[in-house]
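Colleague: Prediction below, plus the sequence it came from.
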Amino acid sequence: MNRVVLHPLASYDRAACETALTELLAPLGGMVAFVQPGQRVLIKPNMLAGKSPDRAVTTHPEIVRAVIRQVQDAGGEALVGDSPGVGSCVQVARKCGILAVVEETGARLVPFAESLPASHPGATFHHLELAREVFEADLIINLPKLKTHQMMGLTCAVKNLFGAVVGMRKPQLHLQAGSDKAQFAQMLLDLAGHLQPALSIVDAVVAMQGDGPGSGDPIAVGALLAGENPLAVDAAALELLGLEAADCWTQKIACAQSLPGAALTEVEVLGTNPQALRPRSFRPAKATDVSFGVPPLLRRHLRRSLSALPAIDAQRCSGCGLCIEHCPPTAMAMNKHLPHIDLKRCIGCFCCQELCPSGAILTRQGLLLRLSRFLFRAPQT
């Protein structure tokens, strides 16, 4: 069985975080079971964008602090790194509070800037280019924030590792997968299989619901999760939120391939029962695709009606142009001070929504997609 520990944590009080992390890792042998003296330990938080910690966009700095302290107490050298979606690593780390923690603890911030090729024989994506720091580290501790994700359904342990892809190579992978969410999910699974973090610790004290991962709403969950297998951690996280494997594309594809730890039946959840911490109501990401079988030719003709695509909220848009700059298929252009989306070229990756600082990108569902939950009983994703 793949062990995942679930432990309550009601706030980001510094002492409470340190105590909760110790208790969380105790059933797994503590941090000393993973970190040996002298090892270079790469801590990979979620640093999507430079937002304040209360927005629940990034891993909370007090969780990062507690992990750094335990790595150092075990004798390891703590390095903190990521490749943010918008802005430099230093800028984002400063705005989300992580840079201050790194400086106060004596850890080191390592911005992901240089890529090296990573060959993964047997994987669908045979060749990936990843940050140099992931190759130089002795082990990786994955530190995701529990959030909805408009394209994948959920971002947790598996999706957080996408940050090991540097800068503009992210849009290239989006383009390679195109509008095929299963293909993009497969790339994320291949990436997780290559990186194999030693430990994943999930910040679910305050999670994000709705239009995640950048524009959703914070929701108090009051939990930490930890485990060695990212898929098992994600399975437990879905159970915590009351969601199914079909609600998360990486989990859905992993279950179809019978990957170890993907199914909740293969996961032993230690500590607190997930139902005891489950939010009374949790708003998942909007469905973006109808999952029942529709012939490919018909799907192409009915694409707009069967799927969801981004739309601009003119009242919120500040005209900053970040969505245009970061659109993988270059399907956006400025028109009369507002972004215009060429829906024929749009691949539905929702990078624009993910990175919009104003929350001005909406999810517009097609008519058949909106009606599908009433007309069909097959699950949506």
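Modeller: Noted; the coordinates are in hand. Residues are numbered from 1 along each chain as shown.

Colleague: going forward, measure contacts between C-alpha atoms and count neighbours the same way
Modeller: Fine.

Colleague: from what I can see D190 touches T124, true?
Modeller: Yes: look at D190 against T124 with C-alpha atoms under 8 Å: they come within range, at 7.1 Å.

Colleague: Can you show me the strands along the stretch 251-381 of the chain?
Modeller: 267-271, 308-312, 332-335, 338-341, 361-365 (DSSP state E, counting those that start in this stretch).

Colleague: Format those strands as JSON lines; extra columns: mean neighbour count.
Modeller: Below are the strands of the stretch 251-381 of the chain laid out as JSON lines (neighbours: other C-alpha atoms under 10 Å):
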{"stretch": "strand 267-271", "mean neighbour count": "18"}
{"stretch": "strand 308-312", "mean neighbour count": "21"}
{"stretch": "strand 332-335", "mean neighbour count": "16"}
{"stretch": "strand 338-341", "mean neighbour count": "19"}
{"stretch": "strand 361-365", "mean neighbour count": "20"}
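
Colleague: still on that earlier bit, so between D190 and T124, which is more surrounded?
Modeller: The neighbour comparison of D190 against T124 (other C-alpha atoms under 10 Å) goes to D190, with 21 against 12.

Colleague: Let me know the distance separating the residue nearest to the more buried one when sequence neighbours are not counted from V71.
Modeller: Leaving aside its chain neighbours, D190 sits nearest to A123 (6.0 Å; criterion: C-alpha to C-alpha, 6 or more residues apart in numbering). Separation of A123 from V71 (C-alpha to C-alpha, to the nearest Å) stands at 32 Å.

Colleague: Neighbour count: the two, which is higher?
Modeller: Neighbour tally, A123 and V71, criterion other C-alpha under 10 Å: the higher count belongs to V71, 27 against 15.

Colleague: in which helix or strand would I find that one?
Modeller: Under the criterion of DSSP states H and E, V71 resides in helix 61-73.

Colleague: buried stuff in that helix?
Modeller: By neighbour count on 16 or more other C-alpha atoms under 10 Å, the buried set for helix 61-73 is 61-72.

Colleague: and what of stretch 227-246?
Modeller: Neighbour counts over stretch 227-246 (16+ other C-alpha under 10 Å) mark 227-243, 245-246 as buried.

Colleague: Inside strands: which ones of those?
Modeller: Those of those mapping onto strands are G227, per DSSP state E.

Colleague: so what's T272 up against?
Modeller: 5-8 (C-alpha atoms under 8 Å, 6 or more residues apart in numbering).

Colleague: With secondary structure, neighbour count and distance to D54 as extra columns, can I get the residues you listed in JSON lines?
Modeller: Formatted as JSON lines, the contacts of T272 follow (DSSP: H, G, I helix; E, B strand; the rest coil; neighbours: other C-alpha atoms under 10 Å; distance: C-alpha to C-alpha, whole Å):
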{"residue": "V5", "secondary structure": "strand", "neighbour count": "25", "distance to D54": "25"}
{"residue": "L6", "secondary structure": "strand", "neighbour count": "28", "distance to D54": "22"}
{"residue": "H7", "secondary structure": "strand", "neighbour count": "24", "distance to D54": "21"}
{"residue": "P8", "secondary structure": "strand", "neighbour count": "21", "distance to D54": "19"}
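
Colleague: here comes the other one, which I'd like you to weigh against the first:
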Amino acid sequence: MNKISLKLTKTYDENEILKALRESFEFIGGLDSIVKSGDTVLLKLNLTGPFRPEQAATTHPVLVKMMVRLIKECGGHPIIGDGPATIKSPIKDTGIEDVAQEEKVPAFVFEKFQQVHLSDYSIVRDISYSTDVLQADKVISMPKLKTHALTLYTGAIKNMFGAVAFEQRKALHKYKTQEEFSKLLTDIFSVRVPDLTVMDGIWGMDGIGPVHGNPVNFGVLLVSRDAVAIDALSATLLGYKIDDVQMIGRASERNLGESNLDNMFIDDSCYKERILHTANLIPTLQGGLRERFLKLVLGKIQCDSSKCSKCSACLDGCPANAITMNPYPVVDENACLHCFRCYEICFHGALSIKYKKINS
């Protein structure tokens, strides 16, 4: 039976985090049962963009620092990496550069990739995948607990999307339904299933996540060898039904992890009473209903020129080439896929979604 440690942790106090991690690893069998002396251990963070830790969009540096120290205790050699959604490196703004310097470990954005050919796939067969992830002896995924405008929830499964080369990730956003995107996320997750997942749910996000939602003090830290199980429990704690978040079921169907909570051994017997937040979740509209709803209510993506730096990140990241700069971003409504990628990768928060007035 899969084990998940669920610790109630409200702050990023170093001593409190270290204590929670030690107890979590003891519950699942010990970190030293995963990390062996001499192992290169990649910490795959969620560094979606150059956001400050208090914005709750990225893996918190204190949690990363404590993981680095625990890996060193096991004789491992930690390295820190991710493939962000923006061209600008997030290593400094997120506080990870300070961790790397203090702990004397490398931290970097993925730049080397190799082609991976999948024999078992649903959407994408050939993937340009991070060489650093593939070559690491052990991979520890450290996702952030957040909502997501397309997949409803983003966590452990989706965290491995950052191991794909930037240009391919950009192109893959043409799959704009939750069903399609969930299938391709499962394809990507299957390339290198993490050896361990440490979910940062101490501060996370609700509303229109994963970057411009509302920071929320969920106060949970989740640890398991099974990333799919982490997602199943986390989505449930947010207030979603597991079936609402399609990538969880897809991954379970492909035997990449467990999605049935009854088959999990959770060290908090009261977890069913700990629904964290249900007030501001993404509506669970599926398939054609979601498409019709978006066409009905969504107007133009608008730009606040007082916030825009004209960095062109939105233009570079748009899979439909629907954006031009004049001199600020202008979105072609007819070409727009409503994939929300431009909104997601604007780390200045200059883009917003205008909603149409619906007459009753």
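Modeller: Yep, that arrived. Quantities reported herein were computed from a predicted structural model and do not represent experimental measurements.

Colleague: re the thing from before, and the strands of the stretch 251-381 of the first structure as JSON lines, adding distance to N160 of the first structure?
Modeller: Below are the strands of the stretch 251-381 of the first structure laid out as JSON lines (distance: least, C-alpha to C-alpha, whole Å):
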{"stretch": "strand 267-271", "distance to N160 of the first structure": "20"}
{"stretch": "strand 308-312", "distance to N160 of the first structure": "22"}
{"stretch": "strand 332-335", "distance to N160 of the first structure": "26"}
{"stretch": "strand 338-341", "distance to N160 of the first structure": "27"}
{"stretch": "strand 361-365", "distance to N160 of the first structure": "22"}
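
Colleague: who wins for proximity to V41 of the first structure among the ones you listed?
Modeller: Closest to V41 of the first structure of the strands of the stretch 251-381 of the first structure, according to C-alpha to C-alpha: strand 267-271, at 25.2 Å.

Colleague: What span of the first structure is the biggest strand by length in the second structure aligned with?
Modeller: Ranked by residue count and defined by DSSP E, the top strand of the second structure is strand 196-206. Alignment of strand 196-206 of the second structure against the first structure: residues 199-209, by TM-score structural alignment.

Colleague: that older thread, now the longest strand of the second structure on the first structure. Mean distance?
Modeller: By mean C-alpha distance after the TM-score superposition for the first structure, the fitted strand 196-206 of the second structure averages 0.5 Å away from its aligned residues in the first structure.

Colleague: ok, and what's touching that strand?
Modeller: Strand 196-206 of the second structure has contacts (C-alpha under 8 Å, 6+ apart) with 9-12, 34, 56-57, 59-60, 63, 139-147, 155-156, 211, 213-227, 230, 280-281.

Colleague: Tell me the gap between the following helix or strand past it and the middle of its chain.
Modeller: Later in the chain than strand 196-206 of the second structure, the nearest helix or strand by DSSP H and E is strand 214-216. Relative to its parent chain, strand 214-216 of the second structure has a centroid offset of 15 Å by C-alpha atoms, centre = their mean, to the nearest Å.

Colleague: next one: stretch 25-42 of the first structure
Modeller: Centroid separation for stretch 25-42 of the first structure versus its chain: 23 Å, with C-alpha atoms, centre = their mean.

Colleague: List the contacts of that stretch.
Modeller: 5, 22, 70-71, 74-81, 133-134, 136-141, 198-199, 226-227, 270.

Colleague: If we use 7 Å, what do you get?
Modeller: Stretch 25-42 of the first structure has contacts (C-alpha atoms under 7 Å, 6 or more residues apart in numbering) with 22, 70-71, 74-81, 137-141, 198.

Colleague: what about it, how long is it end to end?
Modeller: Criterion C-alpha to C-alpha; first-to-last residue distance in stretch 25-42 of the first structure is 18 Å.

Colleague: And for stretch 246-259 of the first structure?
Modeller: Stretch 246-259 of the first structure stretches 15 Å from its first residue to its last (C-alpha to C-alpha).

Colleague: Also stretch 31-40 of the first structure?
Modeller: 14 Å.

Colleague: Name the residues of it that come out as buried.
Modeller: Neighbour-count burial for stretch 31-40 of the first structure, counted by 16+ other C-alpha under 10 Å, picks out 31-32, 34-36, 39-40.

Colleague: Now do the contacts for the residue nearest the centre of the first structure.
Modeller: Against the mean C-alpha coordinate of the first structure, by C-alpha atoms, centre = their mean, the closest residue is T155 at 3.0 Å. Residues near T155 of the first structure by C-alpha under 7 Å, 6+ apart: 146-149.

Colleague: With P310 of the first structure instead?
Modeller: Counting by C-alpha under 7 Å, 6+ apart, P310 of the first structure touches 350, 361-364.

Colleague: One more: G210 of the first structure?
Modeller: Per C-alpha under 7 Å, 6+ apart, neighbours of G210 of the first structure: 148, 216-217, 283-285.

Colleague: Could you tell me how far it is located from G29 of the first structure?
Modeller: The gap separating G210 of the first structure from G29 of the first structure is 35 Å, by C-alpha to C-alpha.

Colleague: likewise V267 of the first structure?
Modeller: Distance of V267 of the first structure to G29 of the first structure, given as C-alpha to C-alpha: 18 Å.

Colleague: Also Q209 of the first structure?
Modeller: Separation of Q209 of the first structure from G29 of the first structure (C-alpha to C-alpha): 32 Å.

Colleague: if we can go back for a sec, only the buried subset of the contacts of stretch 25-42 of the first structure, as a PyMOL command please.
Modeller: Applying 16+ other C-alpha under 10 Å to these, the buried members can be selected in PyMOL as follows:
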select buried, resi 22+70+71+74+75+76+77+78+79+80+81+137+138+139+140+141+198
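
Colleague: Tell me which of the contacts of stretch 25-42 of the first structure fall in strands.
Modeller: Judged by DSSP E, the contacts of stretch 25-42 of the first structure include 77-80, 139-141 as members of strands.

Colleague: of these, closest to L175 of the first structure?
Modeller: Nearest to L175 of the first structure out of those is I140 (C-alpha to C-alpha; 27.5 Å).
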